Each structure stands twice: as C-alpha cells, then as structure tokens.
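Undergrad: this is a predicted model, with the sequence first.
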Amino acid sequence: MRNSLDADRLSHRWFGRPHAELDEEERQVLDRTAARRPITRDTNEAFAGKLSFGDRMADRVASFGGSWTFISAFGVFLAVWAGLNLALGRGAFDPYPFIFLNLMLSTLAAIQAPIIMMSQNRQSEKDRLDAANDYQVNLKAEIEIMALHEKLDELRDRQLGAMILKQQEQIDMLTRLLTEKGR
C-alpha cells in the first residue's frame, strides 16, 4: 500500500469505515487490491504442507475404509471365515457363533472409527481454509467491480460534461449568429 492515507481513503470508499476498523481479512484484501497483487492461493498446497505422517496415514485408512473395494474384500473375508469354520465343524478354530470374529470386528470398528473422525476433522479444517480463501477472492472481486464502476461513472461524467460544453458552444454560436443577423 502506498501510505496509510490511501488505505483510509480506500477503506472509507469501499467499506464505509476506517482502515483501522476493518478485520484482518478485509485489511489484507484491501491492501492487496490497492497494491494490485493477487489474493488467491492454493489451499491444497498450504494444507498438505502441515500434514504429519499420522495425518496422511489416517486419510489413507479413511479413504480405503470408505471404499467399495474395502466393503467387497471384507465381505469376502467374512464369508470365507464363516464358511471355513462351518466346514471344519467340531475342529473349527472359531466355531459358531464366531465369538473371535465378533471380537476382531469390534476391535476393527473401535480403531477405524476414531481414525475416520480424525480424517473428517482435517477435511473440515481444509473446508474452512477453502471458505476463507473463497471469501477473500470474492471480496477482492467485489472491490474490483466497485472500482470499475467508479471509473466508468467518471468516464461517463467526463464525456457528458464534454458534450454539454460542445452543445453550449453551439448554442452560443447560434445565438451570436442570430444576433448578428437580426441587426
């Protein structure tokens, strides 16, 4: 920004309040707009840089755990487990009602649920980052549109003023001609 006077003048013009009263996002957008700098940023890149190994692993687990591949593979595993134990009869390692299988399913659910919730929480954070970026981009676009309207209004007023001056010159010339002819 060129100086604080410009910041205040632009703030009053586009936000209707002093620069000091703007919130941080509005101030940042106003300063970048005045400096003709872009406001957009790649939120995916910014967010990906903050992910730890555990975060990336949780995202992969959640991605696989919520896929048809997982559901199909797990369905096949359950069918094989039950079929094998039923076929072995009395020598089965987990006879009907498959108590060990139920224990493994409960353990899997107990581990998988918080991992999926961690991934969903991170996705919510990313969505908030995207929303904040969208707000800034929209605010900058709105400011740019207002500035364009001001320029168009100024241009129209200048052209209208020039037209009025030209018409006044023509009226003055006609008045002078009529006055000279009437003598």
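TA: Noted; the coordinates are in hand.
Undergrad: going by C-alpha atoms from here, please, whenever you check contacts or count neighbours.
TA: OK.
Undergrad: pull the residues that contact stretch 122-134.
TA: For stretch 122-134, the external contacting residues (CA atoms under 8 Å, 6 or more residues apart in numbering) are 40, 41, 43, 44, 47.
Undergrad: residues contacting the residue located most distally from the centre of the chain?
TA: What lies farthest from the middle of the chain is residue 183; by CA atoms, centre = their mean that is 76.1 Å. Not one residue lies near residue 183 by CA under 8 Å, 6+ apart.
Undergrad: gap between it and residue 133?
TA: Going from residue 183 to residue 133 by CA to CA, to the nearest Å gives 75 Å.
Undergrad: about what we covered before: now tabulate the contacts of stretch 122-134 in a markdown table and tack on neighbour count, secondary structure and distance to residue 159.
TA: Shown next, in a markdown table, are the contacts of stretch 122-134 (neighbours: other CA atoms under 10 Å; DSSP: H, G, I helix; E, B strand; the rest coil; distance: CA to CA, whole Å):
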| residue | neighbour count | secondary structure | distance to residue 159 |
| --- | --- | --- | --- |
| 40 | 12 | coil | 36 |
| 41 | 12 | coil | 40 |
| 43 | 16 | helix | 44 |
| 44 | 12 | helix | 47 |
| 47 | 15 | helix | 50 |
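Undergrad: closest to residue 22 out of those residues?
TA: For those, the minimum distance to residue 22 (CA to CA) is 19.7 Å, reached by residue 40.
Undergrad: I'd like the distance between residue 89 and residue 10.
TA: Per CA to CA, residue 89 is found 83 Å from residue 10.
Undergrad: same question, residue 59
TA: For residue 59, the distance to residue 10 - CA to CA - is 44 Å.
Undergrad: ranges for the helices of this structure?
TA: Taking DSSP state H as the criterion, the chain carries its helices at 4-15, 24-34, 43-48, 53-65, 68-88, 99-182.
Undergrad: hang on, the earlier thing: more crowded one of residue 89 and residue 10?
TA: residue 10 (21 against 12; other CA atoms under 10 Å).
Undergrad: out of the helices of the chain, which is the most enclosed?
TA: helix 24-34 (a mean of 17; mean count of other CA atoms under 10 Å).
Undergrad: the structure to be compared is supplied as follows:
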Amino acid sequence: MNTKTTFFSDVSKKEFLIAEKVSGKTIRNPILALIQKDYPDFSSDNFISISELNLYREKYISNYLLVEIGELSNLEAKVIGSLEEDKSLVSTVEDEVGVRTFGQIVADKVAAFGGSWKFIIFFGVFIVLWILANIYILMNKGFDPYPFILLNLILSCLAALQAPVIMMSQNRQEEKDRQRAKKDYMINLKSELEIRMLHEKLDHLIMHQQEELIEIQKVQIEMMNDILTRISK
C-alpha cells in the first residue's frame, strides 16, 4: 500500500507532514470564518496545517480581547506575545520592579523600625529617662525642665520627619502590590486563553480520531463484503 506522508495545505498551498493535516470540518465556526475572510475559497471540505491553524487561533484570541476589553493594553499584548513565544510571564513582571535606590532602602528600614515594638520600647525608655533626668536627678533645673519644651520639639520634629519617610515606603509597597496584581492578571488571562486553545486542540483530536475510526470501519466493511462474496461463490 502506498501511503502519503505529506499533503498540500489549501490555504498556503505549501507542503506539510500528514501529521499536521487538519480537516476544515474540525475547525470551530469563528476560526473558520477568519480563515475564509483571508481565503474565501476555503471550506469545511478543505484541509489546513496545524501550524497555520494555530496562527488563526491566536488571531481569534486577539480579536476576542479587542471586542470584549477594547484596545489591547501592554499587559494583553505581553500575554499574546508569551502565547506565541511560549514563554513564562513571572520573570518578566518581577524584572519590572527594579533595584531599590539608597533612599528607598533607608525608607523601608525606617518604616520597618518605626512600626515595631523595638521602636516603642526604645522611645518609651528614652522619654522616661529624659523626664527622670530633668525632674529628679537635676532637681528640675536641667537642660529641659518641666513642661519639657525641648522634648516636645524633638517629638514634633521626629513625627514630621518620620511620617513622609513611612509614606515613601508605603508608596513603594503599593507599587509592588500593583506589580503583583498585574502579574496575577496576566497569568490568569494567559491561563484562560491557553484553556481555550486546549479545548480547540482536544476538539480537533476527537474529530481526527472519529475520522480514523470511520475509515477503519469502512475498511472492515469492505473486508467483510469480500469475505461474503467469496463465501457465496
């Protein structure tokens, strides 16, 4: 028996391996409509290669995003690009966070120390020692007697400086949270699109197997007819 190992695509007219052969009957109608938009003569009775079909699947996904979401943002464009190149998205998003500057490092450390029990205990002990030193040890004739005007000034300056530093650290944390949210969105979107493509491939596989089973049944029927013909003779 002479079995062909290649076939010619009805879309590009190029030669492909027979394993890449996909019948137009197995293609979903929205994707088939996209193919027919570029190749009006293509019908469900024609054949296309799986690589060409994947290009139209990606085109269908891009069109779907444009219709459902609007203009493609940079995030959606990156997701489509990662699908085409089969790359991971996590490292891309993590790289965008960047390296911390010296000011950001200082702000993070000040915020971490200012929001800890160490700071509360340290400053509580400092205030108690300040009061004791000026009232009892120096008999209220120290460098800052009651009502402790210098201490109030120090506390006010500390609060005035600490607040913007903590806000800088919080802004940086918010930026990191936004980056994580972008990463989660991109991963979820890519997962949804990959599931759609997986369904397409499963449908193609099922239809292909059904066609093979039908061909096998036809061969078996022909063999049975031959046997019956021989018996009748």
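TA: Perfect, thanks for sending it. None of these values were measured; they are calculated from a predicted model.
Undergrad: got JSON lines for the contacts of stretch 122-134 of structure 1, with distance to residue 119 of structure 1 too?
TA: Listed next are the contacts of stretch 122-134 of structure 1 as JSON lines, based on distance: CA to CA, whole Å:
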{"residue": "40", "distance to residue 119 of structure 1": "25"}
{"residue": "41", "distance to residue 119 of structure 1": "23"}
{"residue": "43", "distance to residue 119 of structure 1": "17"}
{"residue": "44", "distance to residue 119 of structure 1": "15"}
{"residue": "47", "distance to residue 119 of structure 1": "13"}
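Undergrad: which of these sits closest to residue 170 of structure 1?
TA: residue 40 (52.3 Å).
Undergrad: what is the aligned counterpart of residue 141 of structure 2 in structure 1?
TA: Applying TM-score structural alignment, one finds that residue 141 of structure 2 aligns to residue 91 in structure 1.
Undergrad: how many other residues sit next to its match?
TA: 10.
Undergrad: the one 5 residues further on too?
TA: Burial of residue 96 of structure 1, expressed as a neighbour count using other CA under 10 Å, amounts to 14.
Undergrad: and it, what does it touch?
TA: 85, 86.
Undergrad: one more: residue 59 of structure 1?
TA: Residue 59 of structure 1 makes contact with 115, 116, 119, according to CA under 8 Å, 6+ apart.
Undergrad: cool, residue 143 of structure 2 as well?
TA: Per CA under 8 Å, 6+ apart, neighbours of residue 143 of structure 2: residue 134.
Undergrad: run the last query once more with 10 Å
TA: If you count contacts by CA atoms under 10 Å, 6 or more residues apart in numbering, residue 143 of structure 2 has them with 130, 133, 134, 150.
Undergrad: same question, residue 91 of structure 2
TA: Contacts of residue 91 of structure 2 by CA under 10 Å, 6+ apart are residue 183.
Undergrad: and the residue of structure 1 sitting at the aligned position of it, how far from residue 175 of structure 1?
TA: Correspondence of residue 91 of structure 2 to structure 1, assessed by TM-score structural alignment: residue 41. In this view, residue 41 of structure 1 and residue 175 of structure 1 are 63 Å apart by CA to CA.
Undergrad: next one: residue 18 of structure 1
TA: In terms of CA to CA, residue 18 of structure 1 sits 51 Å off from residue 175 of structure 1.
Undergrad: distance between stretch 51-62 of structure 1 and the chain's centre?
TA: Computed by CA atoms, centre = their mean, to the nearest Å, the separation of stretch 51-62 of structure 1 from the middle of its chain amounts to 22 Å.
Undergrad: go on, stretch 152-165 of structure 2?
TA: That offset, for stretch 152-165 of structure 2, works out to 42 Å (CA atoms, centre = their mean).
Undergrad: in structure 1, what range does stretch 179-199 of structure 2 match?
TA: With TM-score structural alignment as the criterion, stretch 179-199 of structure 2 aligns to 129-149.
Undergrad: ok, now stretch 37-48 of structure 2?
TA: On structure 1, no counterpart of stretch 37-48 of structure 2 exists by TM-score structural alignment.
Undergrad: first-to-last residue distance for that stretch?
TA: Per CA to CA, stretch 37-48 of structure 2 runs 15 Å from first to last residue.
Undergrad: ok, now which ones touch the residue mapped onto residue 157 of structure 2 from structure 1?
TA: The pairwise alignment with structure 1 assigns residue 157 of structure 2 to residue 107, based on TM-score structural alignment. Residue 107 of structure 1 is in contact with residue 101, counting by CA under 10 Å, 6+ apart.
Undergrad: for residue 101 of structure 1, see how far away residue 107 of structure 1 is.
TA: Computed as CA to CA, the residue 107 of structure 1 to residue 101 of structure 1 distance reads 10 Å.
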